[in-house]
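Novice: Okay, predicted coordinates and the sequence, questions at the end:
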Amino acid sequence: MTEQNHSEQDHYGLIARFAGPEALVAATLSAREAGYRRLEAHAPFPVPGLAEALTFRERGIPLIALSLGATAAAAAFFLQWYTAVIDYPFVVGGKPLNSWPAFLPVTFQVGIFSTVMAATITMLAKDRLPHYYHPIFNCDDFARASADGFFLSVRGGDPAEVEDFLRAQGAENVRELML
């Protein structure tokens, strides 16, 4: 393996620091227009317009959570009904066998628990978490992302070309990220 191939394999992308949220959003929009698709933006607070600039899309987590929660609640209700009416019919205090109000607390709790678990597991899976290591953590400046730093990382492309592009967008500094 040559030195050139080794450095290309270790190259992850570039990270650029910008002066403020407006510059970050403008650079992100410009990068999208220039054809860069593998972008990540990092800011210490929510920046209006940044999600749209990154072309954020819903991941369907609410729909998945609702459907799994409703299915689990229906299964819990059915299991209670089947047990009380079909499998082990036992009259308690003169109540009818199908005393559905008695089934509601368990049905509700199973439904809520299943919805929360489905939402959590789906979110972790779709966000590819937990992610124990990321090359961005090797950048010394990145510690400022939670205080006053506005960063845009770009994966792929020719490093020299991407660096020139980021500097043209007003990046304060640009660093290469290595695996």
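Specialist: Now that the structure is in, tell me what you want to look at. Residues are numbered from 1 along each chain as shown.

Novice: Please count neighbours and contacts with C-alpha atoms only from this point.
Specialist: Will do.

Novice: can you map out the helices along the chain?
Specialist: For the chain, the helices defined by DSSP state H cover 3-10, 21-33, 50-53, 61-81, 104-126, 159-168.

Novice: Can you tell me which of those is most buried?
Specialist: By mean neighbour count, with neighbours taken as mean count of other C-alpha atoms under 10 Å, helix 21-33 ranks first of the helices of the chain at a mean of 20.

Novice: Check which helices and strands it is in contact with.
Specialist: In this structure, helix 21-33 makes packing contacts with strand 39-42, helix 50-53, strand 150-155, judged by 3 or more C-alpha pairs under 8 Å, 6 or more residues apart in numbering; DSSP states H and E.

Novice: again, only using 10 Å
Specialist: Counting contacts by 3 or more C-alpha pairs under 10 Å, 6 or more residues apart in numbering; DSSP states H and E, helix 21-33 is packed against strand 11-18, strand 39-42, helix 50-53, strand 150-155, helix 159-168.

Novice: So for residue 33, which of the ones you listed sits nearest?
Specialist: Nearest to residue 33 among these is helix 50-53 (9.8 Å), distances taken as C-alpha to C-alpha.

Novice: any idea how far the closest one is from the chain center?
Specialist: Offset of helix 50-53 from its chain centre (C-alpha atoms, centre = their mean, to the nearest Å): 15 Å.

Novice: And for it, what's in contact with it?
Specialist: Residues from elsewhere that reach helix 50-53, judged by C-alpha atoms under 10 Å, 6 or more residues apart in numbering: 21-22, 24-33, 39, 41-43, 56-57.

Novice: thought residue 47 was touching residue 26?
Specialist: No - between residue 47 and residue 26 there is no contact under C-alpha atoms under 10 Å: 11.6 Å.

Novice: quick revisit: and the helices of the chain as TSV, adding distance to residue 139?
Specialist: Output for those, formatted as TSV (distance: least, C-alpha to C-alpha, whole Å):
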stretch	distance to residue 139
helix 3-10	15
helix 21-33	18
helix 50-53	22
helix 61-81	32
helix 104-126	25
helix 159-168	16
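
Novice: next, the one to line up against it:
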Amino acid sequence: MAERNTPYAVLGEFSKTDVLLGAARTLREEGWRIEVFSPFPLEGLAEALDWQETRVPRSFLIWGVIGAVAGFAMQVAATRDFPLDIGGRPLVAVPAFLMITFELMILFAVFGGIAAMFLANRLPRLHHPLFDAQRFGLASDDRFFLAVMVGKGCPSSEEARAALWRLNAGEVTEVGESEVS
């Protein structure tokens, strides 16, 4: 098996948050595909990246509704198949069915939301290419990193490197992704 290294991203290191946020805002406005890594949450980063997550909460809602409908339909089907006429009460007693309906709504919502979160984060991924960058371990200590994606359908690594230098990145590193063929 031959292993080849394809370009994944160009990683720029920043020591100050305001410089990182300005660089992220500039690159996003220029149309680059970027990711930001920080040792702590940054105020204003979501606005700088124009990030709006709606898939995971929407998945919780959709799967919750599916679970509630499935729970109620399951109970209605069971009472229609095995009717018990007790004191002239209706077969489909909505108040009696609410507990199981609620429980299945929560169960489906949690499993559907967790599955959507895994898909949105592209998990499980046992090894990320950025872990191979020499200084990337500082992202959990005191440095901020901005990764400009290169490769398939993206600009070249030379253009990304020039853009990061233009935006005052302290150190710029090219990161490759190993492919076994």
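Specialist: Great, that's in hand. A quick note: this is a predicted structure, and the numbers were derived from the prediction, not measured.

Novice: sorry, back to before: so which of the helices of the first structure comes closest to residue 143 of the first structure?
Specialist: Of these, nearest to residue 143 of the first structure by C-alpha to C-alpha is helix 21-33, at 16.8 Å.

Novice: compared with the second structure, how much does the closest one deviate?
Specialist: In the superposition with the second structure, the average deviation recorded for helix 21-33 of the first structure is 1.3 Å (mean C-alpha distance after the TM-score superposition for the first structure).

Novice: ok, now stretch 113-122 of the first structure?
Specialist: After superposition onto the second structure, the average distance of stretch 113-122 of the first structure to its aligned residues comes to 0.8 Å, using mean C-alpha distance after the TM-score superposition for the first structure.

Novice: Read off where that stretch ends up in the second structure.
Specialist: Aligned by TM-score structural alignment, stretch 113-122 of the first structure falls on residues 107-116 of the second structure.

Novice: what's in contact with that stretch?
Specialist: Here stretch 107-116 of the second structure has contacts from 55-68, 70-71, 101, 103-104, 106, 117-123, using C-alpha under 10 Å, 6+ apart.

Novice: and that stretch, how far out from the chain's middle?
Specialist: 14 Å.

Novice: what's the answer for stretch 34-54 of the first structure, then?
Specialist: How far stretch 34-54 of the first structure lies from its chain's middle: 14 Å, per C-alpha atoms, centre = their mean.

Novice: For the first structure, which residue occupies the most central location?
Specialist: In the first structure, the residue lying closest to the centroid (C-alpha atoms, centre = their mean) is residue 127, at 3.6 Å.

Novice: That residue against residue 59, yeah?
Specialist: Yes - in this structure, residue 127 of the first structure is within contact of residue 59 by C-alpha under 10 Å, at 9.3 Å.

Novice: What's residue 27 of the first structure aligned with over in the second structure?
Specialist: Aligned by TM-score structural alignment, residue 27 of the first structure pairs with residue 23 of the second structure.

Novice: so how far is residue 179 of the second structure from the closest residue to that match other than its chain neighbours?
Specialist: Excluding its sequence neighbours, the residue lying closest to residue 23 of the second structure (C-alpha to C-alpha, 6 or more residues apart in numbering) is residue 167, at 5.8 Å. Here residue 167 of the second structure is placed at a distance of 31 Å from residue 179 of the second structure (C-alpha to C-alpha, to the nearest Å).

Novice: And these two? Which one has more around it.
Specialist: A count of neighbours by other C-alpha atoms under 10 Å puts residue 167 above the other of residue 167 of the second structure and residue 179, at 17 against 10.

Novice: what's the counterpart of that one in the first structure?
Specialist: So, by TM-score structural alignment, residue 167 of the second structure is matched to residue 169.

Novice: likewise residue 176 of the second structure?
Specialist: Under the alignment (TM-score structural alignment), residue 176 of the second structure pairs with residue 178 in the first structure.

Novice: What of residue 93 of the second structure?
Specialist: Mapped onto the first structure by TM-score structural alignment, residue 93 of the second structure lines up with residue 99.

Novice: Would you mind confirming that that match is in contact with residue 82?
Specialist: No - under the criterion of C-alpha under 10 Å, residue 99 of the first structure makes no contact with residue 82, lying 11.7 Å away.

Novice: re earlier: dump the helices and strands packed on helix 21-33 of the first structure into a markdown table; add distance to residue 116 of the first structure as well.
Specialist: Output for those, formatted as a markdown table (distance: least, C-alpha to C-alpha, whole Å):
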| stretch | distance to residue 116 of the first structure |
| --- | --- |
| strand 11-18 | 35 |
| strand 39-42 | 27 |
| helix 50-53 | 25 |
| strand 150-155 | 32 |
| helix 159-168 | 41 |
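
Novice: Out of the ones you listed, which gets nearest to residue 134 of the first structure?
Specialist: strand 11-18 (9.7 Å).

Novice: what about residue 31 of the second structure, neighbour count?
Specialist: For residue 31 of the second structure, using other C-alpha under 10 Å, the count is 8.
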